[in-house]
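# Fold the following.
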Amino acid sequence: MLEIVKSGGWLMIPIILCSIIALAIIGERIWALQKRRICPKHLLAQIWNWIKNNELDTAKIKQLQSGSPLGRILAAGLLNRGHDRAIMKEAIEETGRQVVIDMERFLNTLGTISLITPLLGLLGTVIGMIKVFTAITVQGVGDANQLAGGISEALITTAAGLAIAIPSLMCYRYFQRKVDELVISMEQESLKLVEVLLGMREQDLAEAE
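I've put the predicted structure just below:
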């Protein structure tokens, strides 16, 4: 394996670095984008129980904010539960945008790696072919070892670049889809919260009248 890396030339160094970064991002995003971490089950039901039992206070809202991304969004709605629908939705959407940015962390880097590694491989191909033609120009076609070294460098860097780019691109697309699905789930839960809070407020006003 080490001999193959050496045969690929100095361009194998950035390609290997890209592979290490890509693996680290993929592992971190698999761990961070678990649905149970982003959208815990029964969170809305727990909030509803707090409201019914008059247990919803600042401490509970802070607990929501620190517990999960969905909790941060729902907490924004709860902090503005005394206002009308437009203000509540604006607060939820603003917090939601911040949560989405956090969920997409490092994905641009992963996408960039999937784009530049084939280019690095192509650059290695060009450099290897230049060495081949330079050897032919200087020594003719008699030195097979010199020609084989240049062709080997060209092929190894190309293969290495594609080997990193293909799984990186697949994971990038997968994580993008995963984020979209989680965002839809959080939007649904947020809308349910708004409807519950507004329904309760309207009921309180009707009883007051």
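
# When you work out contacts or count neighbours from here on, use the C-alpha atoms and nothing else.
Fine.

# List the buried residues of stretch 45-65.
Using 16 or more other C-alpha atoms under 10 Å as the test for burial, stretch 45-65 gives 47, 48, 61, 64, 65.

# try stretch 159-169
Under the neighbour-count criterion of 16+ other C-alpha under 10 Å, stretch 159-169 has 159, 160, 161, 162, 163, 164, 165, 167, 168, 169 buried.

# quick one, helices of this structure?
Ranges of helices in the chain, per DSSP state H, are 2-7, 12-32, 35-38, 43-52, 58-67, 69-79, 85-103, 107-139, 144-208.

# Can you tell me which of the ones you listed is packed in deepest?
Of all the helices of the chain, helix 69-79 carries the top mean neighbour count, a mean of 24, counting by mean count of other C-alpha atoms under 10 Å.

# before we go on, could you also do this sequence so I can check it against the first one:
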Amino acid sequence: MPRLGRAVGIALAQVLLVTASASAQDASFFQDGQVDVPALIRAGGIIGWIIVGLSVAMVALILEHLMSIRRGSLMPRRQAEELHQLIANNQYNEAETLCRQRHSFLGFVVGAGLQETGLGYTAVEKGMEDAAQEQAARLYRKIEYLSVIGTLAPMLGLMGTVWGMIQAFGEFAEAAVPQPADFAPAISQALVTTLMGLAVAVPALAAFAIFRNRIDEFVAETSLVAEHIIKPLKRSIVEKRKGRPAATGTAPTAAAGSRPSVPTVAMEREPRR
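As a prediction, this is how the structure comes out:
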């Protein structure tokens, strides 16, 4: 059975590659000295269309990441202020409910810390740290598809080019009087898939690097904001250990009704470009 499976796989690969080569050789992507892009794509054959599919997936992933991996989505300012106010007033259950209702990186981290309030502030910090690492790992896995596309696209392009070169050299060897002018079109068509693969790989890897840096930045900022939000809880735990009642409404605000202070390093700073 393994040998039969390998034989079937090799036969299917040969059929696909022969079809791709025939499509590439039938296509002419030069019109009056100008490159005809649709004809260029057709010249890539089946492998070329696979690379086009990867390019569509790459664009969709980039657009999705631009919407989800941003400061306003990972750590909403309003949620940070409300959580800070609730925790400052010792309303831990309400704060935990708010974290569950509004899904965000910040809410997940603060909610994980609030679940450990009965075990002391050290457990709270450990819970927040573990939650931040878990969410960061999810974000990294999310953008990993861009790296996969950036790796696969040039490999597919190289495979199509190698097969096209094999076909071109075969035709050159069978010609009675081979001329370099007859050999050039086949070579140019064979290189189409390499061009297409590189055209997809370059932006995919560039986008992967940009989003990876953004994740590093936002994870650090979210951890800083979460630590600031949870500070009143630390004060409350210390006061309880000393046998004194925890102060209520001790949020560091200038006057009643004013918004609580949130570190400006994450909330006011313009995103880096």
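
# Closest to residue 28 of the first structure out of the buried residues of stretch 159-169 of the first structure?
Here the nearest of those to residue 28 of the first structure, counting by C-alpha to C-alpha, is residue 168; it sits at 13.6 Å.

# Map that closest one across to the second structure for me.
Using TM-score structural alignment as the criterion, residue 168 of the first structure maps onto residue 204 of the second structure.

# Please apply the same query to residue 181 of the first structure.
Match for residue 181 of the first structure (TM-score structural alignment): residue 217.

# same check, this time on residue 136 of the first structure
Looks like residue 136 of the first structure aligns to residue 172 there (TM-score structural alignment).

# Hmm, residue 184 and that match touching each other?
No - assessed by C-alpha atoms under 8 Å, residue 172 of the second structure is found out of contact with residue 184, at 10.3 Å.

# about what we covered before: for the nearest residue to the match of residue 136 of the first structure once chain neighbours are set aside, grab the count of nearby residues.
Leaving aside its sequence neighbours, residue 172 of the second structure sits nearest to residue 178 (C-alpha to C-alpha, 6 or more residues apart in numbering; 6.0 Å). Using other C-alpha atoms under 10 Å, residue 178 of the second structure is surrounded by 12 other residues.

# if I pick the alignment partner in the first structure of residue 125 of the second structure, what's in contact with it?
Matched by TM-score structural alignment, residue 125 of the second structure corresponds to residue 89 in the first structure. When contacts are counted by C-alpha atoms under 8 Å, 6 or more residues apart in numbering, residue 89 of the first structure touches 77, 194.

# Pull up the gap between residue 89 of the first structure and residue 60 of the first structure, please.
From residue 89 of the first structure over to residue 60 of the first structure the distance is 20 Å, taken as C-alpha to C-alpha, to the nearest Å.

# do residue 157 of the first structure as well
Using C-alpha to C-alpha, one obtains 55 Å as the distance from residue 157 of the first structure to residue 60 of the first structure.

# Equivalent analysis for residue 106 of the first structure, please.
Separation of residue 106 of the first structure from residue 60 of the first structure (C-alpha to C-alpha): 31 Å.

# now do residue 113 of the first structure
From residue 113 of the first structure to residue 60 of the first structure the distance is 41 Å (C-alpha to C-alpha).

# Ok, residue 32 of the first structure next?
For residue 32 of the first structure, the distance to residue 60 of the first structure - C-alpha to C-alpha - is 23 Å.

# do residue 41 of the first structure as well
Counting by C-alpha to C-alpha, the separation of residue 41 of the first structure from residue 60 of the first structure is 17 Å.

# And residue 28 of the first structure, by the same measure?
Taking C-alpha to C-alpha, one finds residue 28 of the first structure at 29 Å from residue 60 of the first structure.

# next one: residue 27 of the first structure
Taking C-alpha to C-alpha, one finds residue 27 of the first structure at 32 Å from residue 60 of the first structure.

# Equivalent analysis for residue 21 of the first structure, please.
For residue 21 of the first structure, the distance to residue 60 of the first structure (C-alpha to C-alpha) stands at 38 Å.

# And residue 169 of the first structure, by the same measure?
41 Å.

# swap in residue 30 of the first structure?
The gap separating residue 30 of the first structure from residue 60 of the first structure is 29 Å, by C-alpha to C-alpha.

# repeat for residue 156 of the first structure
57 Å.

# same check, this time on residue 118 of the first structure
Distance from residue 118 of the first structure to residue 60 of the first structure, counting by C-alpha to C-alpha: 50 Å.

# Repeat that for residue 78 of the first structure.
Residue 78 of the first structure sits 10 Å away from residue 60 of the first structure, taking C-alpha to C-alpha as the criterion.

# Same check on residue 145 of the first structure?
Taking C-alpha to C-alpha, one finds residue 145 of the first structure at 72 Å from residue 60 of the first structure.

# do residue 45 of the first structure as well
To residue 60 of the first structure, residue 45 of the first structure is 14 Å away according to C-alpha to C-alpha.

# Check residue 186 of the first structure too.
19 Å.
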